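Visitor: With the input below, show me the fold.
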Amino acid sequence: MSIPPPPSQPPAGGFGAPQDPPPGGFGAQVPPVPPAPPAPPQQPPAQPAAPQPPAAQPPADPRLPAYGYPQAGYGYPQQPGAPGQFSPPGAPGAPGMPVTVATPLAPAGPGGGGGGGDKRTQLMIVGAALLAIVLIVGGGIWYVSGDEGTTSTTATDGQGGKGDPKGKEPAAPGGTEKVPASTKSKTLINVPLPEPEEQVTVDGSWLTDSVYAKSDVGKIVGYNLVDGGKKWETALPAHVCGATKHITDDKSAVLFDEAMPSAEKKYPACTQVGVIDLNTGKLLWSATAKSPTGGDKPVTFSEVTISGQTVAAGGLGGGAAWNLADGKPLWTPKVDGQGCKDEGYAGGDALGVIRSCGSASEPTLYAQLLDPTTGAPKYSYKLSAGIPYAGIISTKPMVIAANVGNTAKNATNVSDLFVLDDAGQLKARIGLASGNFGPDCPANDVERCTGMVVGNGKVYLPSYEHQGTSAYGKTNELLSFDLETGKQTTDRADAGERYTLYPLRMDGSNVIVYKVPPYDKGGQIVSIDGKTMKETVLMENPAEKTSQRAETSFLVDHAEFRYHNGKLFLASKYARKPSSPGGDPRYLFVSFTAS
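Guide: Predicted coordinates for the structure are as follows:
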């Protein structure tokens, strides 16, 4: 099945990766055939037809669970759309505690996008009417749509550095990212996408002061940041099946399969955890974990993360943790009589876990903050009923995203954010079910929510796309909620006509944002002051057609975006030979440099 482009749109564009499935093998159903790639962003009717894009990919690894057809890429308008002793979860917070639920106003007319239900089983239809309401706040107009490196700190978006980046220009106020002497960028290096016969995961993308490292088919390659040449290449025992975005001491962690595919075992299980030195490419160690239910069968993982000096991996089969430096086992979670198990971990400044108890069809979920060294829970918060899965978007403070009762609209899969205090008590609950906002959280993955960043005591997220003042093309805004009160603030930064923005990470008190461009422009990286919402441009990419089409072939919520020190890398998560020849070139990654 394919999604036709909107009227008068050329049927070309990006080859965005399918909706993120857990990389580990656990006998799930075969995913349905993804739709054809979307059209380029914001193309006006007068544009001539472009070359036919690569055909939709056939179903791949049956280990991957079927979430339905992948939703349209966010930001692309007018297209379809802890040791062995582990205590049981503690008691939930006291009932009846006062909670502020801040829910945005509903639109004055019919909302765009999808309706109720699990939006991962529906196609998002963008291009349907979205009536924007205008909120007058302090005299301003608000458009709300239809509804580092060698230190021990963790760079939470796969990027790190040794203090301030080098450069002569001052940093944007509140951050360390310096404004280049010229914000006009040029291509650094574009690497073609490998084309294996069967789909292969190439998840993993890291950017430091001196190297960009990217998972490839059966290997990880490091590229220098001067001319993009290879700095090192490390062959792996098997294909990568997962990776963390976090970096500690220039090290990061990956998951890889138990072996390469063979005729006897076409889909090996994702059982190996490894740590790689990003400076040298050396695989420092690798390990497996035995099943908590007994036997010699290793645990199958779907996610891995890092918090400080602890590497933690988890999945539907269990979890385990190791010391980052030497791979020494630290702890494994206990499987108790209540059928409780760790679903997955989130790292960064602290280590969090979503723990599931009871039946798979009606689980009770707990969000716990763990001691990274022992795995012992520091607190345990019981989530509301009707939540089959949850994601963690921040561990310090702890902010959990969930789709309560399948009430999220517009395919965001996020209806509520739960903000916990240092004692694990609910501090605020933020309602996002109206569909006015554009974050996204995949099912079953704990640390893969996108479109939300936490800093300055707030959570920043984009509004849902809506029509601007131009005849074609859509736009949106960066908004925020106060984590103390749960109420929406007056913060607002406009993407600009025909641009849509997408927050990537925090830089001190600033928000690093990628702007998805219209058809005749290149994308931008901007730094937005988290207090004043003033924008500082850090990078402007070429509008030249070949460069622009390569850039916009990557969908912001289905690809890896890494920016640091005037370098931007956009990378794929999956690789496979197209089912038919022709179409635009396909890339493992493209990159830009400003100086």
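Visitor: CA atoms for contacts and neighbours, from now on please.
Guide: Will do.
Visitor: Kindly confirm whether my reading is correct that residue 281 touches residue 234.
Guide: Yes. In this structure residue 281 lies within contact range of residue 234 using CA atoms under 8 Å: 5.9 Å.
Visitor: Next, show the common contact partners of the two.
Guide: Common neighbours of residue 281 and residue 234 (criterion: CA atoms under 8 Å, 6 or more residues apart in numbering): 220-221.
Visitor: Which parts of the stretch 251-400 of the chain are strands?
Guide: 251-256, 272-277, 283-287, 303-307, 310-315, 318-323, 329-331, 341-346, 351-358, 363-370, 377-382, 390-395, 398-402 (DSSP state E, counting those that start in this stretch).
Visitor: Looking at those, which is nearest to residue 513?
Guide: strand 390-395 (16.7 Å; CA to CA).
Visitor: Please identify which helix or strand holds residue 563.
Guide: Counting by DSSP states H and E, the element that carries residue 563 is strand 560-564.
Visitor: got the angle for the helix or strand that comes right after that strand vs strand 560-564?
Guide: With elements assigned by DSSP H and E, the helix or strand that comes after strand 560-564 is strand 567-571. Strand 567-571 and strand 560-564 are oriented at 170 degrees to each other (axes from the mean of the first three to the mean of the last three CA atoms, to 10 degrees).
Visitor: Need the contact partners of strand 567-571.
Guide: So strand 567-571 is contacted by 205, 225, 551, 554, 559-563, 587-594 (CA under 8 Å, 6+ apart).
Visitor: Restricted to helices, list the residues you listed.
Guide: residue 551 (DSSP state H).
Visitor: ok, residue 455 to residue 111 distance?
Guide: Per CA to CA, to the nearest Å, residue 455 is found 30 Å from residue 111.
Visitor: Who has more neighbours out of those two?
Guide: Using other CA atoms under 10 Å as the criterion, residue 455 and residue 111 rank with residue 111 on top: 22 against 19.
Visitor: can you give me the helices for this structure?
Guide: 545-552.
Visitor: spatially speaking, which residue is in the middle of it?
Guide: In the chain, the residue lying closest to the centroid (CA atoms, centre = their mean) is residue 450, at 4.0 Å.
Visitor: Another for comparison:
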Amino acid sequence: MTQPPNQPPQGGFGAPQDQPPHGGGFGAPQSPPPPPAQPPQAPAQPPQAPAQPPQPQPGYGYPSQPGPYAQPGPYGQPAQPGPYAAQPGYGHPQQPQYPGQPQYPGAPGTPPAGPPASKGRTALIIGAAAAALLVIGGTVYAVTSDGGGGKKKPVAEKSDDGKQSSSGKPVDPGNGKGNGGADPENLNDGRKPGEAKVLWYKSAPDAPGSGADAPGMWITGTTAVKAAYKQVFAYDVGNGNASWDPIAFPQKICAVTPQKTADDKIVVAYMNGVSSRAKCNQLQQIDLDTGKKGWSGEVADGGLFDSAISIELTVSGKTLMVGRSESGTAYDIDSGRKLYDKEKYGSACFPAGFAGGSGRLVQVASCGAGGSNAHDELQELDPATGKVKWTQPVKKGWQVSRVYSLDPLVVYLTNQDKKAWNISTFTKAGKFRSEVKVDEKFAPRCDLSFLARDLQGCQGVAVDADTLYLPTNATTGANQIVAISLANGKAKWRVKSPADESMFPIRTEGGKLIAYVQPSYDTGGQIVSVPVTGGSHGTTKLLQNPSGSAEIENSFFQGAIDWAGGRFYISSTRLTGSDSSKEKLMMAFGK
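Guide: Here you go, the predicted model:
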């Protein structure tokens, strides 16, 4: 099979490009399926949700040639026989189905109206005008930049110990006097035999009518911590009592480290004002167990079009990486001391995103934006020094959209023009290892990222040394989890959800895959396990959440989930700001 006209052979990786659109495919924004039966009161919908779902477009996403692996692959690997026949609905990760919640364009499988915006490309757009308008799902967002070009070195400084109270009432202090701490709704009343308990739940703080972010959720051995709007809250993992007074910030929280350090530290970023020119550039380190505030600092802008209007925070070991529009700055997370900058390299390669964890730090760069050789590059960095360990170019037309795992490295790529996708895995040395060859629609739970690549913004996917675990998409009824070999990209086994609701991987531990089965409107969710050696014996139930709290459990918008110490935690990641009902912030279940 030859390269199509005007497509000279390119180095690097990415599925073959000679894939013309084909009718009846997958991956374009889908109309949502009929929702499961719901009580009359549906959860409030976030303001950015489109009023009507985008109409399906023909032919998005599956290879339409019989066997892109029937020729020498773009990774320089031996040719593979073609399992990719042109079949409707092939393989693309779809936007997850949340009971009672809207479908969103933009997560893997439902591409936005335009190509996914890299930070570098976004920066160019911002630089072209004082204020650019970004249209996503029918909603117009104002994007501004002050065009400042001066660099200022952030100064890390000590602040107070964080024991002050918030500016408003603490949310559910846990003494029965707050708005929910003593189970006023009797969620455990009428609990059926075998059902777990609601250990505690917390109502959300007031949020503006336009909504507010509630990013992150961190569980330590003693404390569950949650950020929401302008505050960070902490609760005892067992009984929900306040572990320390909420920490309040003068402006809204705009970024957090999704990971915590080995000694339970995080960093939170908040805005420096409320105007359209305000920046997400104020950093604060927090000890999760004590609530003490460590160092604080300000993120400087980079070059002319390299703004801190929107940033991302990534942790790898003792390194905090702060990503701007088209650069990054690394700090020592214990002291706030600046370590190094990651800036433009080569002729026109700008850092566009970072992913950290498992002692590894991966950078995705956008190269040659707008030119004939525009492409992405993957690099692994030494977290302590920023030294490049290896570089892997991505084939032209392909963009690294998500990082599913750092160790082993598993990335999800999209080709907007060819309406195709690819999931690839790599060795420690950055060499191509395999790519997924399973004929299925997948549906990890992925957050949206409007202005930047949220590389680690997916839940509902798990990886161990040899296997990738992905949930399938089911518009009605039970879905499956597919275990995919990292050696050859083929399915090893499948297991069906034990209920008529979708099931999502959380993690692997102790030789078992731990998964969450979503609740229905009248039945609580489940935590189940599956031996990583195979799903032939089905699932083993570890926890059955009570039916009396199913409606509340079902109402967590874009819920962050975790399983730790025999307890299950779920929390909202977005507050609607609706006054019509009391929003929930976080909930814990256990025996």
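Visitor: How about the contacts made by residue 244 of the second structure?
Guide: Neighbouring residues of residue 244 of the second structure by CA under 8 Å, 6+ apart: 163, 233-235, 290-291.
Visitor: redo that, cut-off 7 Å
Guide: Neighbouring residues of residue 244 of the second structure by CA atoms under 7 Å, 6 or more residues apart in numbering: 234, 290-291.
Visitor: and which of these is nearest residue 320 of the second structure?
Guide: Distance to residue 320 of the second structure, by CA to CA, is smallest for residue 291 among the contacts of residue 244 of the second structure, at 19.1 Å.
Visitor: circling back to that earlier point, the strand holding residue 563 of the first structure vs the second structure, mean deviation?
Guide: Its aligned residues in the second structure lie a mean 1.3 Å from strand 560-564 of the first structure after superposition (mean CA distance after the TM-score superposition for the first structure).
Visitor: what about the strands of the stretch 251-400 of the first structure, which gets the closest to residue 51 of the first structure?
Guide: Per CA to CA, nearest to residue 51 of the first structure of the strands of the stretch 251-400 of the first structure: strand 251-256, 36.0 Å.
Visitor: who touches that closest one?
Guide: Here strand 251-256 of the first structure has contacts from 238-244, 246, 270-278, 304, using CA under 7 Å, 6+ apart.
Visitor: Quick one: buried ones out of these?
Guide: 238-244, 246, 270-278, 304 (16 or more other CA atoms under 10 Å).
Visitor: hmm, back to that, which of the strands of the stretch 251-400 of the first structure sits closest to residue 117 of the first structure?
Guide: That would be strand 398-402 among the strands of the stretch 251-400 of the first structure, by CA to CA, at 13.5 Å.
Visitor: what does that closest one rub up against?
Guide: Contacts of strand 398-402 of the first structure (CA under 7 Å, 6+ apart): 387, 389-393, 414-420.
Visitor: Where in the second structure does that strand fall?
Guide: Aligning strand 398-402 of the first structure against the second structure (TM-score structural alignment) gives residues 409-413.
Visitor: what about the strands in the stretch 451-595 of the first structure?
Guide: Remark: strands assigned in the stretch 451-595 of the first structure by DSSP E, counting those that start in this stretch are 453-455, 458-462, 466-467, 474-475, 477-482, 493-494, 500-507, 510-516, 524-529, 535-540, 560-564, 567-571, 574-575, 587-593.
Visitor: just to revisit the earlier point, among the contacts of strand 398-402 of the first structure, find me the one that's closest to residue 477 of the first structure.
Guide: Using CA to CA, the contacts of strand 398-402 of the first structure come closest to residue 477 of the first structure at residue 414, 18.0 Å.
Visitor: so who does the closest one touch?
Guide: 401-403, 408, 432-433, 440-441.
Visitor: would JSON lines of these with neighbour count be doable?
Guide: Shown next, in JSON lines, are the contacts of residue 414 of the first structure (neighbours: other CA atoms under 10 Å):
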{"residue": "401", "neighbour count": "27"}
{"residue": "402", "neighbour count": "27"}
{"residue": "403", "neighbour count": "26"}
{"residue": "408", "neighbour count": "25"}
{"residue": "432", "neighbour count": "27"}
{"residue": "433", "neighbour count": "24"}
{"residue": "440", "neighbour count": "22"}
{"residue": "441", "neighbour count": "27"}
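Visitor: Of those residues, which is the nearest to residue 371 of the first structure?
Guide: residue 401 (21.6 Å).
Visitor: Kindly provide the distance from that closest one to residue 391 of the first structure.
Guide: Residue 401 of the first structure is 5 Å from residue 391 of the first structure, by CA to CA.
Visitor: same question, residue 545 of the first structure
Guide: From residue 545 of the first structure to residue 391 of the first structure the distance is 38 Å (CA to CA).
Visitor: what range in the first structure does the longest helix along the second structure sit on?
Guide: Ranked by number of residues, the top helix in the second structure under DSSP H is helix 119-128. Aligned using TM-score structural alignment, helix 119-128 of the second structure spans no residues in the first structure.
Visitor: Now do the helix or strand just after that helix and helix 119-128, the angle between them.
Guide: Later in the chain than helix 119-128 of the second structure, the nearest helix or strand by DSSP H and E is strand 131-136. Inter-element angle recorded for strand 131-136 of the second structure and helix 119-128: 140 degrees (by the same axes, to 10 degrees).
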